[in-house]
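*Asks:* Any chance you can model this:
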Amino acid sequence: MLQGEHIQLRALEDTDLEFLYAMENDTDVWEVSSTVTPFSKFVLEQYLENAHRDIYEVKQLRLIIETVENQYTVGCIDLFEYNPQHHRVGVGLVIFNKAERAKGYGAESLKLVGRYAFEHLQVHQLFANITEDNAASIRLFEKVGYKKAGVKKDWVFIKGTYKDEILYQFFNPNVKGL
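*Replies:* This is a model prediction of the structure:
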């Protein structure tokens, strides 16, 4: 478990099934996850059964974000497209309960997972892909130090419209020359 002042990041548990079912089937989340079909509980149960697999094998890791005080689940943070050869990994974040947004949980989660990635996975950089109209995510990632690296024009097609996707990067602050 990775613990901060207000939140902790922990591995998935069987008890997370209902949370994952609600989150993965919320069409508002589909836009940021590139999902186009609902998930059954059966599929999510199988996912949970395999969630223990090593990031070196599956190239991804999902962690639950929960409050330290009462261990209330507020979202999840994912590491994806882990590439040990090039020392990079993508980061995705969802604070699912809208009432829990803008409380600092996202920023604290990004800092914790960044420290984990730099110290334990030995990555040189983290990256995030954010659609141009996701102002809250742009503010969040910029707040914790991610820098805009480029724009992928008409990269995603959502609800009949092409949207640009912005690539953000965060480099390991302990690597000289940055």
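
*Asks:* going forward, measure contacts between C-alpha atoms and count neighbours the same way
*Replies:* Will do.

*Asks:* Report all helices and strands that the top helix by length along the chain contacts.
*Replies:* Longest helix in the chain, counting residues (DSSP state H): helix 105-120. The contact analysis (3 or more C-alpha pairs under 8 Å, 6 or more residues apart in numbering; DSSP states H and E) places helix 105-120 against strand 2-3, strand 7-11, strand 88-95, helix 135-143.

*Asks:* what about these, which gets the closest to residue 172?
*Replies:* Nearest of these to residue 172, taken as C-alpha to C-alpha: strand 88-95 at 10.0 Å.

*Asks:* run this one through as well so I can compare:
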Amino acid sequence: MLKLRGNHIILRALEPEDLDFLYDLENAHEVWEVSGTTTPYARHVLKLYLENAHRDIYDVKQLRLCITSVMGERLGLIDLFDFDPKHRRAGLGILIAEEKHRNKGIGKEAVELLCNYAFDTLDLHQLFANVGADNKRSIHLFKKLGFVQAGLKEDWNYINGRYQDELLFQKINK
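*Replies:* Have a look, this model is predicted:
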């Protein structure tokens, strides 16, 4: 089982016991704009997803990990998506579940751990992140960790009755 340990957090593979946590996060309407979700997920669908979460990133082109405290409290999720081994790149997404856990260094440590894993273990050349132009926290996080804004997608997402820009950030492992 994949487990990446930092000073304050652990990134670990999803377990069947994460069903309620995943169900609550995936169905939290306020985070749908970040995940691109437009409809609620049924518990049964998420249970099936968890049953297949062990599948290899080379097979499913995605890796989702649970961010936990060293004491085991679930704090959020972090993903590699659109994994492309030929071009050695993947997207990176992160969601810290509750406001009380944000701005405490959890996201920074989680992204650092996953970047190290992606570059050192998966031998990726680059990671990218798509960030809403109004998401100041994520913009600050990715810039702080060496991601560079590589593009602007104007009017990319239609959220709450208006179009919003999305920024493309890249981190290239040189």
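
*Asks:* out of the helices and strands packed on helix 105-120 of structure 1, nearest to residue 61 of structure 1?
*Replies:* strand 7-11 (8.7 Å).

*Asks:* coming back round to it: put together JSON lines for the helices and strands packed on helix 105-120 of structure 1, with mean neighbour count and distance to residue 74 of structure 1 on each row.
*Replies:* Output for these, formatted as JSON lines (neighbours: other C-alpha atoms under 10 Å; distance: least, C-alpha to C-alpha, whole Å):
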{"stretch": "strand 2-3", "mean neighbour count": "16", "distance to residue 74 of structure 1": "14"}
{"stretch": "strand 7-11", "mean neighbour count": "21", "distance to residue 74 of structure 1": "9"}
{"stretch": "strand 88-95", "mean neighbour count": "22", "distance to residue 74 of structure 1": "6"}
{"stretch": "helix 135-143", "mean neighbour count": "15", "distance to residue 74 of structure 1": "16"}
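
*Asks:* Could you dump these into a markdown table and include distance to residue 60 of structure 1?
*Replies:* What follows is these, written out as a markdown table (distance: least, C-alpha to C-alpha, whole Å):
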| stretch | distance to residue 60 of structure 1 |
| --- | --- |
| strand 2-3 | 17 |
| strand 7-11 | 12 |
| strand 88-95 | 9 |
| helix 135-143 | 20 |
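
*Asks:* so which of those comes closest to residue 123 of structure 1?
*Replies:* Within those, the stretch nearest residue 123 of structure 1 is strand 88-95; the backing value is 5.1 Å (C-alpha to C-alpha).

*Asks:* which outside residues touch that closest one?
*Replies:* Outside strand 88-95 of structure 1, the residues within contact range by C-alpha atoms under 8 Å, 6 or more residues apart in numbering are 29, 74-83, 101, 105-106, 117, 123-128.

*Asks:* switch the cut-off to 7 Å
*Replies:* When contacts are defined by C-alpha atoms under 7 Å, 6 or more residues apart in numbering, strand 88-95 of structure 1 is touched by residues 74-83, 101, 106, 123-128.

*Asks:* Stretch 70-83 of structure 2 too?
*Replies:* The contact list for stretch 70-83 of structure 2 (C-alpha under 7 Å, 6+ apart) reads 8-10, 61-69, 89-97.

*Asks:* what does stretch 105-112 of structure 1 give?
*Replies:* Residues from elsewhere that reach stretch 105-112 of structure 1 (C-alpha under 7 Å, 6+ apart): 2, 4, 7, 95, 140, 144.

*Asks:* now, which of those sits nearest residue 151 of structure 1?
*Replies:* Using C-alpha to C-alpha, residue 140 comes nearest to residue 151 of structure 1 of the contacts of stretch 105-112 of structure 1, at 17.7 Å.

*Asks:* can you pull out the strands in structure 1?
*Replies:* Using DSSP state E, the strands of structure 1 run over 2-3, 7-11, 61-67, 73-83, 88-95, 125-131, 147-158, 161-171.

*Asks:* hmm, back to that, out of the contacts of stretch 105-112 of structure 1, who's nearest residue 38 of structure 1?
*Replies:* residue 95 (19.2 Å).

*Asks:* That closest one corresponds to which position in structure 2?
*Replies:* Residue 95 of structure 1 maps onto residue 96 of structure 2 when the alignment is built from TM-score structural alignment.
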